[in-house]
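>>> next come a sequence and a model predicted from it.
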Amino acid sequence: MRKTVLITGAAGFLGSHLCDKFISEEYRVIAMDNLITGDLKNISHLFQLENFEFYHHDVTKFVHVPGNVDYILHFASPASPIDYLKIPIQTLKVGSLGTHNLLGLAKEKNARILIASTSEVYGDPLIHPQNEEYYGNVNTIGPRGVYDEAKRFQESITMAYHRFHGLETRIARIFNTYGPRMRLNDGRVIPAFIGQALRGENLTVFGDGSQTRSFCYVDDEVEGIYRLLLSDYALPMNIGNPEEITILDFANEIIKLTGTEQKIVFEPLPQDDPLQREPDITKAKQILEWEPKVSRREGMQKTFEYFKNLSKEELFKSEHKDFSKHNRG
């Protein structure tokens, strides 16, 4: 019999690629999303498959799934600053109430659960690169705190279930990931730069551009997450690409990639924006025998081709989702 995996946040960027991965590995996939930031077009190609089903549901409400569930991957959360600054309460709720509900479901089903944490738990780090033993340098009450603290609580309650209930848990600390199906106007660096270039706009760099990021192509990220789920390692693990680049250098790469002649303009650095981001993936290499394989040049070319093929309507539209009904506490 096929094993069954429940994937929350399944209509989002990373969640949809995880659906593809588990379908390709011949799992039965139950996809769940409330579609606040997700989009059904990301998983519409799977709807006709016998071993795929979709639940339109908010995991901050009680979660019930009939039948056997072997694995749960909790990826339901706003992940971009534009989103979690618009829906701060929902962001906190999905990291706390949502995680609690899914841990309870995992306990009921005797399922192994992997939760999607983030490099943002490190805050604006004082060590470089960041390893899993670093506790972070965070601002709990800053504008980014709604996301950072939701993820830090998520890790804490997951480890509590692991230690107190003996639940099989896995924690993936995900660093910047990119690829096809990213939302063009979600505020993250790569779609923001590519969108500006394709629209003929100047590229906006915050601060002086000396801050760094490390970008991992989605296929590599998904493979790392998959291996972590099937491993015996219960503590948090960094999954990302350690190839670091400054934002200014990356903006120039985008201009070269797109063949445009835009200028770079500078804006003030947002509050608590981390100045350095680079994962130490020693544990992933040793325990999972995993490291990224797709070069930034190859990954960015694939990503650019995806965005280049969007319609003009998609390219020029701004984010218009109505978050108001979800922003209640």
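Ah, there it is. Numbers count the residues shown, from 1 in each chain.
>>> alpha carbons only for contacts and neighbour counts from here, please
Fine.
>>> gap between R181 and S295?
19 Å (Cα to Cα, to the nearest Å).
>>> in the stretch 101-250 of the chain, which spans are strands?
112-118, 169-174, 177-178, 203-206, 212-214, 216-217, 236-239, 244-246 (DSSP state E, counting those that start in this stretch).
>>> with distance to L103 as extra columns, can I get the ones you listed in JSON lines?
Output for those, formatted as JSON lines (distance: least, Cα to Cα, whole Å):
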{"stretch": "strand 112-118", "distance to L103": "7"}
{"stretch": "strand 169-174", "distance to L103": "9"}
{"stretch": "strand 177-178", "distance to L103": "25"}
{"stretch": "strand 203-206", "distance to L103": "38"}
{"stretch": "strand 212-214", "distance to L103": "30"}
{"stretch": "strand 216-217", "distance to L103": "28"}
{"stretch": "strand 236-239", "distance to L103": "16"}
{"stretch": "strand 244-246", "distance to L103": "34"}
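>>> please compare the first structure with the one that follows:
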Amino acid sequence: MSKRILVTGGAGFLGSHLCDRLIEDGHDVLCVDNFFTGSKDNIRHLLGNPRFELMRHDVTFPLYVEVDEIFNLACPASPIHYQHDPVQTTKTSVHGAINMLGLAKRLNAKIFQASTSEVYGDPEVHPQPEEYWGRVNPIGIRSCYDEGKRCAETLFFDYHRQHGLKIKVARIFNTYGPRMHPNDGRVVSNFIVQALRGQDITIYGDGSQTRSFCYVDDLIRGFLALMNTDASVTGPINLGNPNEFTIRQLAEMVIELIGSKSKVIYMPLPGDDPKQRQPNIEKARTVLDWVPSIQLEQGLIKTIEYFQKIVK
């Protein structure tokens, strides 16, 4: 059945891929974005589609629309962007959640929260299951994002308990793919852009820290699987690829796939940067019947093809 679906942050990396998939599935999409990190280029191909509507709006202000479901993705997600205006980052997570939850309550609409693996902070438990409460520095340079997202989860569950709201909370682990912002400072886009330009590839720390990289198509499939569960499934549910790689391995793979002559250089590790990040996805596997299917090399090839078109 066709629904009218609101996607906040819909012109961003993940949001634009979600809009594509929802329209493909026959839904009408209202894409809301203030274009702080989102880009019209990401959704330009949808602008003439009768099922797609674009609205410039900041979720820290209330929104008065009529929809059946809400995906709340609005928030800068890379350290460079969320540390640029940390107060606004916290407002986007907290006020944005309050405004979208208020809208969902008025409409009796199901609402999805794009939370993050950053709620686990620099974890002492590895891999991270949903039951782990995390180890987050509340006054560090990353806390505007980490604590903002933790507070958003609090609000979602309090609205669920207090008002019976139908909520779905996904904790997203490192995701990559086409439409990543070339200057977002995230490791996959950084390495690809540096390698394409023949620049030195910058590794912060000694490169032994690990990440688990999920290709965007797999992640969006996880979003929809979670959104389509019955009301008893609220999450939080980890969505990410459990295959773990060191940052050094990623750099070597990017250099090899591009055939670049870039050298690897090492810089000091930024504050509060987690040393390990790997999802335990047992819950997604059993509750959603979801596992990622696209391996890192395969996904990197598609991502490199995208960056080859936009990097000068």
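Right, received. Where do you want to start? Remember, predicted model here, so these are calculated numbers, not experimental data.
>>> superposed, what's their TM-score?
TM-score of the superposed chains, computed with TM-score structural alignment, normalised by the length of structure 2, equals 0.98; 310 aligned residues with a Cα RMSD of 0.8 Å.
>>> who's more crowded, R181 and S295 of structure 1?
Legend: neighbour count by other Cα atoms under 10 Å for R181 of structure 1 and S295, higher for R181 (20 against 14).
>>> can you find the partner of Q196 of structure 1 in structure 2?
Here Q196 of structure 1 is matched to Q194 in structure 2, going by TM-score structural alignment.
>>> what residues are up against the closest residue in space to its match that isn't next to it in sequence?
Leaving aside its sequence neighbours, Q194 of structure 2 sits nearest to I201 (Cα to Cα, 6 or more residues apart in numbering; 5.8 Å). Shown in contact with I201 of structure 2 (Cα atoms under 8 Å, 6 or more residues apart in numbering): 190-191, 194-195, 251, 262-265.
>>> so where is stretch 91-100 of structure 2 in structure 1?
Against structure 1, stretch 91-100 of structure 2 falls on residues 93-102 (TM-score structural alignment).
>>> got the contact list for the matching stretch?
59-63, 72, 74, 76-77, 150-151, 153-154, 157-158.
>>> is V7 of structure 2 located within a helix, as I assumed?
No. Read with DSSP: H, G, I helix; E, B strand; the rest coil, V7 of structure 2 is strand and lies in no helix.
>>> for it, give me its contacts.
The neighbours of V7 of structure 2, taking Cα under 8 Å, 6+ apart as the test, are 15, 19, 29-32, 70-73.
>>> at 7 Å instead, please
15, 30-32, 70-73 (Cα atoms under 7 Å, 6 or more residues apart in numbering).
>>> A11 of structure 2 touches G38, doesn't it?
Yes. Here A11 of structure 2 reaches G38: they are 4.7 Å apart, a contact under Cα atoms under 7 Å.
>>> quick one, which of the two is more surrounded?
More neighbours surround A11 than the other of A11 of structure 2 and G38, with 31 against 24 (other Cα under 10 Å).
>>> for that one, which three-state class applies?
coil.
>>> ditto for the one 4 residues further on
Per three-state DSSP, the secondary structure class of G15 of structure 2 is helix.
>>> circling back to that earlier point, could the contacts of V7 of structure 2 be laid out in TSV, adding secondary structure?
As requested, the contacts of V7 of structure 2 are exported to TSV (three-state DSSP):
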residue	secondary structure
G15	helix
L30	strand
C31	strand
V32	strand
I70	strand
F71	strand
N72	strand
L73	coil
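>>> identify the farthest-apart pair in the residues you listed.
L30 and L73 (12.9 Å; Cα to Cα).
>>> who has more neighbours, the two?
Each of L30 of structure 2 and L73 has its neighbours counted (other Cα under 10 Å); L73 has more, 25 against 22.
>>> how distant is the helix or strand harbouring K93 of structure 1 from the center of its chain?
Following DSSP states H and E, the helix or strand that holds K93 of structure 1 is helix 88-93. Per Cα atoms, centre = their mean, to the nearest Å, the displacement of helix 88-93 of structure 1 from the mean C-alpha position of its chain is 16 Å.
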